[in-house]
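J.: Pasting a predicted model and its sequence here:
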Amino acid sequence: MKPFSSLVSLLKVAVSSSRLLSSSSLSLPLLLSKDFHSVKDHCRHLLELGILHENPSLGSHAHARIVVFGLERDSFLSTKLITLYSLCGRLHDASAIFARVPRCDAFILNAVLRGYCANGLHQKAIDLFHRKRKDGVRPDSYTFSCIFKACASLSDLRQGKELHHLAAAGGFESDVFVGNSLMCMYAKCGSIEDVVRVFDGMPQQDTVSWTSIVSAYARDGRHVEAAEKLRQMIECGFRPDQVTMLTVLAMSGDTPEVVGQVHGYILRSGFEPTSMIQNSLISAYGKCGRAEEARKVFHGCARVNRVTWNALISSYAQNGLFDESRQLLRDMKHSGCDLDVVTYSGVISSFSQNDLFGSAMAVFEELVNVGLKPDVVAIASVLPAISGLQCSNYCKEIHAFTYRHRLESDRRIRNALVSVYSKFGLLQCAERVFGAIGDRDVISWSSMVMGYAQNQYFAEALDTFQRMIGTRTEPNPITVTSVLSSCAGVSGLRQGKEIHAWAVKNSVDDQPFVGSALVDMYAKCGRLGDSRKVFDLMEDKNLVTYNVMMGGYAVHGLTENALEIFGMVDEPDQVSFIAALSACSHGGKVEEGIEIFNSMRMRPREGHYALMVDLLARSGRLQQALDLITTMPTKAGSEIWGAMLGACRIHSDLEIGIYTGNRIIESGSGNSGYYVLLSNILADFGRWEDVEVIRELMKEKEVKKCAGCSWIEVNKRVRSFVAKERAHHPEWKSMFQVLSALNEQTRGMSC
């Protein structure tokens, strides 16, 4: 009787702990019956209730009965238990049950695969599928459908194609359910050709199939084909459902023609638009720049809720109508509809993306002042605004807030923190945050690579990129641009070529910023021919492309080539004039430089004046350069006086050199190069006492000469060397032994 008394205790706990049990029409006498079939039915009923309500306690109660009555070997109940535990995130319990199943079949395997996928363990699901298939378990259509979804989540096209061949060999390719899953997998992997091939090869399609092909075309940016497929779907007698409409609107939001066609179909066909469809229409019109059309849909809504308001406000903010979006915020308040965090987050994000950092911060402060708690999206949106305002203390305060409210572990916030800390030059903080990201995605890696590159830690950027590749994370254009910048910084031509080859293979080399980075990398590595070749092959050039090509020619003294590129630019910006003036300075083209400087429509900045001073002074026109400095609208900085001082050394002008040196010292510059340059001018004229005064002044002001740093590539890895830091290199002893041996050989040869 002991087992039954235990069962009674369990039932009492179950009844007292769950209202669901009291309404499940279970009777105690029936459960105390020795009829195992009745017990099995009630356990099944408990488990189905648990799955429906995601209640793990019901699973535990049912599990206890299953053990007591010796039903652990029952495949059906084991499958239900695995499903419930997986749904509630208790994978350890689910795996323990699966391990005790005496015979695995497709039914129970599918439950485990579904559990792994639901908890993000996609590769583990695929590995289990292969193991069990080798053990003799025959997969069914659902098995393949689940595995294709795992491949889609991993964006793993190679594994997806291998599994496709297995499904075809098993005769499942013609199954509509499997075909739809295949199309979804290929679409998420970016292989539109395979999506079309699967669709065309299906013996029959359903509404899901048509929706998949339409959304695949839309996702790939082929909106004309998407609209055509939608038309064919209707002609074939398939009525688009809400899922079809929402999918097409979500994917085609940047194409007004497609949005208009979907809207027209809804109006013509008598399709009853739900709140979700109307909200999606408002968002889609906003994304494609039709804010007024979005407002018309808004006013036509029978029922306006908070989501509808949010969609309209975001539509106006996305299109730069910021005053209108702020007014809509006020209108929403007056309508009696409470503003939520989503409302504010959308506006903050739009302001940040359009560099309206002050407005973004103002809306964020309003969010906090009305008593709302910022969510992940609001924080991730305001962090870029903080970096734009150069408020590093705000960044640390936000970081502390996320930590206190247990939001800091969210990957989106950590990615944003890495980016913002890097922009402030706080690389140690960025590294700590990056190190804490367990599930790094391409944005995590790209943010760290970019952070190193921005702060000129080129070797570290390249090393991080190699680690990223080691994790099989696919780089995006931002990663490629940053790592190419690092290759340029250390003249890493071989690595730059490898990345170029990868960019060509993956069709990202034609993107303007990637192409511009390639032009810059080849130029800085001294391969101007390759740089110009990439430049000429680029179909979509932007101003950055022209500027880096000009800068490459200017650095190498090819003035005519640089000015040729400058002549191609319709509307040069500040950087364009910097590159052109630099080319004139390096090539000694004084008259051309003066003409370019005088043609500037915008107000010259300090960099432009510095180049003009350098150009005039280098050519011996020291007095003219000095006159230009004294007539500047703003006080000259150390960069301009430094250019003047360098020319004084070249042309041995002691008087102007001393005058210029005094201006630099008065400015409080800590650049040791200027002090050394002034000291050398004085030494050239034998003014040794003044040289000693400059050296004493450097000691007094604690101006120290920066240590030199060199890079070398060894075994496909870039290594950096800094003067007086030899002990920091792990192999410095062996290197100096080789150096000593070479010195001995040199002495022997000289004897």
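T.: In hand now; what should we look at?
J.: From here on, just use CA atoms for contacts and neighbour counts.
T.: Will do.
J.: Check the spacing between residue 234 and residue 124 real quick.
T.: 40 Å (Cα to Cα, to the nearest Å).
J.: is it fair to say residue 710 lies in a helix?
T.: No: using DSSP: H, G, I helix; E, B strand; the rest coil, the assignment for residue 710 is strand, not a helix.
J.: what about the closest residue to it other than its chain neighbours, how many neighbours?
T.: Excluding the flanking residues, the one nearest residue 710 by Cα to Cα, 6 or more residues apart in numbering is residue 721, at 5.2 Å. A total of 16 residues lie near residue 721 under the criterion other Cα atoms under 10 Å.
J.: Now do the buried residues in the host helix or strand of residue 721.
T.: Assessed by DSSP states H and E, residue 721 sits inside strand 717-722. Buried residues in strand 717-722, defined by neighbour count with 16 or more other Cα atoms under 10 Å: 718-721.
J.: Check stretch 426-436 too.
T.: 427, 429-431, 433-434.
J.: also this one, for the comparison:
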Amino acid sequence: MQVLSIMMQHRVQANVFHYSSVISAGSQRGQWQLAFYLLSNMFVTTIVPDTVCCSAAITACEKGGQWQLAVSLLSTMPELRAIPDDIAYNAAISALEKGGQWQLALGLLSDMPHLRMTPSHFSFGAAISACEKGCRWELALSLLWGMPEMKLGPERICYNAAISACGNGGQWQLALGLLCGMLELELRPDEISYNAAISACEKGGQWQLALSLLSKMPDMRAIPGEISYSVAMSACSKGGQWQLACLLLEQLPSQNITLDEHGSTNDLVLQRLLHLGHAPSEEEVREVMSVELERWRQNPKPATVVLGGLAKKGLPSVAEQVLRFMMASRVEVNVFHCSAAISACEKTGQWQLALSLLSNMPDMGVMPHEFCCSSAISACEKGGQWQLALSLLSSMPEMRLIPDVVSYSAAISASEKGGQWQMALGLLSSMPDMKVIPNEISYNAAIGACSKGGQWQLALRLLSSMPDAGLVQDEISCNAASSACSQGGPWQLALNILSCMPEMRVIPNTISCNAAISACEKGGISWR
């Protein structure tokens, strides 16, 4: 590019070959912006791009993940009198594969023979991979079996993509059949082939076959790597074979394999903890945790992943035991660990445990954070403890914490569930004074509180004020206001809200219709 710039500065006339060389050099690094800049500059200098320039630019788009631009440029090549070649088509098909556009990829592949281009192994491999990403294993196999008709012999890259497609489609038997077929065709499977087959067995719950494939890899001169062991360990853990998974984990150092902190070691520990159920004993948790204890001492970050997984599954007692074990084993506990454990309490409404964890954080050497308090307030809300939720919100400044929109919304929701509509409105109105901007959740909870308190006028006022606050009225806010009108307000207003919902781009649901029907019935109107 610098040489080309110097040529232009010194008024040395550049031709299509100069531009082609620069675009081609940049294409391998995915510099699609540079490619399009040079193409546009060619038009300014009256140099017409040729096939090589366009193909290189499409390759740049493919490397840069710009499938739309790649397809657009391919379609405009005839207008530029640049005849598309197999390089351009292959690059475009590969771009579509990376972009998950399997239909368009197959369309380009089918167009190639009509344009007197012979698809190559690369063409079919990219198209089969596109089908894999699109979960179209039937089409992937159809392409693989159709290759001989194009006078193309078996190729490892195509078989690997087809095995992956079958695995992702839950067809582990077909995946193994393809792997065996490679041997019959004297097409030696490589690490990618075996990894795809092991993954197919893992998805199909076939841990024995996964281990068998892993053990055969060295005999086939395919060296097992991180992916091989990770997937095999996952297959064992899903099959309840914790001892075998741990044995594989112990083999990693001798194989010079190190799994990253978000790898299968965390998955293994999490799966074992989940397998223990909601109330495991301390001994059971200690046995599971002993596998990762030394790693967590060196780097406590993976513990966040495990605790986060327990939170998603709603296992607060297990998360609390893990925290206590970490403290007893001198593993550094940080705010993210505590937050994940409190979040687990929130999902199950275990407010006592949430408050206990929050109050014990200073003893762990961890200062509470806003999101810890917000999760604890939500736990109180789900547990029906609106007084505690409000108390915790009011005590946040004493802990040098600033309540945010999540904290306030959770407290308003707690007030709603406790039938405290005045308190909910008070919190909503106080948010701007605290420099906290209410969101849709805040308003929806307040409208719901007014609905439950029979305050239909206030519910409608809040609903109508949402657009002025820059908020979008959704089905929750509309349903709450409609319910308020059906319970104590004029029945016509409930119908009016229902009729206006499409204009708000809100799709009425069963709750919306039931509220309108209830309003009509109370108004003495027969619904037909």
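T.: Now that the structure is in, tell me what you want to look at. What you see is a predicted model; the values in this text were computed from it and never measured.
J.: quick one: which of the buried residues of stretch 426-436 of structure 1 sit in helices?
T.: Within these, residues falling in helices by DSSP state H are 427, 429-431, 433-434.
J.: Would you mind finding the match for residue 147 of structure 2 in structure 1?
T.: Matched across to structure 1, residue 147 of structure 2 falls on residue 167, judged by TM-score structural alignment.
J.: so where does that match fall, helix or strand?
T.: Assigned by DSSP H and E, residue 167 of structure 1 belongs to helix 157-169.
J.: Have a look at how far, on average, that helix is from structure 2.
T.: Averaged over the aligned pairs, helix 157-169 of structure 1 sits 3.2 Å from structure 2 after superposition, using mean Cα distance after the TM-score superposition for structure 1.
J.: Where in structure 2 does the next helix-or-strand element following that helix align, residue-wise?
T.: The first helix or strand that comes after helix 157-169 of structure 1 along the chain, using DSSP H and E, is helix 176-188. Counting by TM-score structural alignment, helix 176-188 of structure 1 lines up with residues 156-168 of structure 2.
J.: Contacts made by stretch 445-464 of structure 1 with the rest, please.
T.: With Cα atoms under 8 Å, 6 or more residues apart in numbering as the test, stretch 445-464 of structure 1 has contacts from 415, 418-419, 422-423, 425, 427, 430-431, 434, 465, 468, 475-476, 478-479, 482-483, 485-487, 489-490, 717-720.
J.: State the helix or strand in which residue 336 of structure 2 lies.
T.: helix 335-348.
J.: Could you list every helix and strand in contact with that helix?
T.: Packing contacts for helix 335-348 of structure 2, counted by 3 or more Cα pairs under 8 Å, 6 or more residues apart in numbering; DSSP states H and E, involve helix 301-312, helix 316-328, helix 351-360, helix 370-382.
J.: Pull the contacting residues for the closest residue to residue 300 of structure 2 other than its chain neighbours.
T.: Counting by Cα to Cα, 6+ apart, residue 332 is the residue found nearest to residue 300 of structure 2 once chain neighbours are left out, at 6.2 Å. For residue 332 of structure 2, the contact set (Cα under 8 Å, 6+ apart) comprises 297, 300, 326.
J.: Same question for the helix holding residue 167 of structure 1: list its buried residues.
T.: Under 16+ other Cα under 10 Å, the buried positions of helix 157-169 of structure 1 are 157, 159-161, 163-164, 167.
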